[in-house]
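Enquirer: Have a look at this prediction, sequence included:
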Amino acid sequence: MAKPMTKTQLVAALAEEMGADKKAATAALDAVTAIITREVAEGGAVTLPGVGKFYCRERPERMVRNPATGESIKKEADKVVKVTIAKALKDSVND
């Protein structure tokens, strides 16, 4: 498996794709990240066409087990961020 792309590498690739400088690419990436974070934190969802959908899901209160002791513990309800991958991306990876 290849190493994940770092933010620096992503900014450089984005700048090249946009035909802009790295400063503009960094600003664009930071803006997209901030928008996704804000919308998902507020309970909304964001769809990036061709990539996927980011959304927040609530998990109910449940019993979990401490792996070290085997003790059952009640875990409070919480929220988790989910990503559903777009069909176009899945298809491009499997071709």
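Expert: Cool, got the structure.
Enquirer: all contacts plus neighbour counts: C-alpha atoms, from now on.
Expert: OK.
Enquirer: Show residues contacting stretch 37-51.
Expert: Applying CA atoms under 8 Å, 6 or more residues apart in numbering, the contact partners of stretch 37-51 are 36, 53-56, 81, 85-89.
Enquirer: Would you mind putting those into CSV with neighbour count alongside?
Expert: Formatted as CSV, the contacts of stretch 37-51 follow (neighbours: other CA atoms under 10 Å):
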residue, neighbour count
Ile36, 18
Lys53, 16
Phe54, 19
Tyr55, 21
Cys56, 18
Val81, 14
Ile85, 16
Ala86, 15
Lys87, 13
Ala88, 12
Leu89, 13
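Enquirer: any chance you could map the helices in the chain?
Expert: 7-18, 22-41, 87-94 (DSSP state H).
Enquirer: what about stretch 74-81, distance to the chain center?
Expert: 18 Å (CA atoms, centre = their mean, to the nearest Å).
Enquirer: Any idea how far apart the tips of it sit?
Expert: 21 Å (CA to CA, to the nearest Å).
Enquirer: ok, second structure coming up, stack it against the first:
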Amino acid sequence: MQPSRPYLGRAAPASRRQRKQHRAARTLIRETFVNRKELVTAVAEHADLEQKTVDAVLRSLQSTLEGAVAKGDKVSVPGFFAVSVGKRAAREGRNPATGETIQIAAANTVKFTAGSALKDAANK
């Protein structure tokens, strides 16, 4: 009896044309992460825009959110998401390798809260 091999999913299509059709058939709704390039491609196709334009908008959104978080502001897009800054107090922790007690400094954290439309989409 042969040792069992892990299931790695379907093999990628062999021909260039098949691979192109396979990529086009993928959607944003799947169980793996969507990277930036895939997100830009999907939004560009959906909105009928150039990928360069969508990438510029995405980079501007990121820059705007980073600036707001740096100032401590809350950004809210009703139905979609809200981003705000939270505070984590200083606390005592333990080094797992040595068991030694260490002091963990206070830090600011970023809170992302999904809006109602996003939550509804996740529960369909």
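Expert: Cool, the structure landed. Keep in mind that this is a model prediction, so the values were computed, not measured.
Enquirer: so can I have JSON lines of the contacts of stretch 37-51 of structure 1 showing distance to Thr69 of structure 1?
Expert: Output for these, formatted as JSON lines (distance: CA to CA, whole Å):
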{"residue": "Ile36", "distance to Thr69 of structure 1": "38"}
{"residue": "Lys53", "distance to Thr69 of structure 1": "38"}
{"residue": "Phe54", "distance to Thr69 of structure 1": "35"}
{"residue": "Tyr55", "distance to Thr69 of structure 1": "34"}
{"residue": "Cys56", "distance to Thr69 of structure 1": "31"}
{"residue": "Val81", "distance to Thr69 of structure 1": "28"}
{"residue": "Ile85", "distance to Thr69 of structure 1": "36"}
{"residue": "Ala86", "distance to Thr69 of structure 1": "40"}
{"residue": "Lys87", "distance to Thr69 of structure 1": "42"}
{"residue": "Ala88", "distance to Thr69 of structure 1": "44"}
{"residue": "Leu89", "distance to Thr69 of structure 1": "42"}
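Enquirer: of these, closest to Asn66 of structure 1?
Expert: Within the contacts of stretch 37-51 of structure 1, the smallest distance to Asn66 of structure 1 is 23.0 Å, found for Val81 (CA to CA).
Enquirer: gap between the equivalent of Ala105 of structure 2 over in structure 1 and Ile36 of structure 1?
Expert: Superposed on structure 1 with TM-score structural alignment, Ala105 of structure 2 falls opposite Glu76. Distance, Glu76 of structure 1 to Ile36 of structure 1, by CA to CA: 26 Å.
Enquirer: wait, Ala106 of structure 2 sits on Glu92?
Expert: No - if you go by CA atoms under 8 Å, Ala106 of structure 2 and Glu92 don't touch, sitting 10.4 Å apart.
Enquirer: joint contacts of the two?
Expert: By CA under 8 Å, 6+ apart, no residue touches both Ala106 of structure 2 and Glu92.
Enquirer: What distance do you get for the counterpart of Gln9 of structure 1 in structure 2 to Asp73 of structure 2?
Expert: Under the alignment (TM-score structural alignment), Gln9 of structure 1 pairs with Glu38 of structure 2. Distance check for Glu38 of structure 2 against Asp73 of structure 2: by CA to CA, it reads 29 Å.
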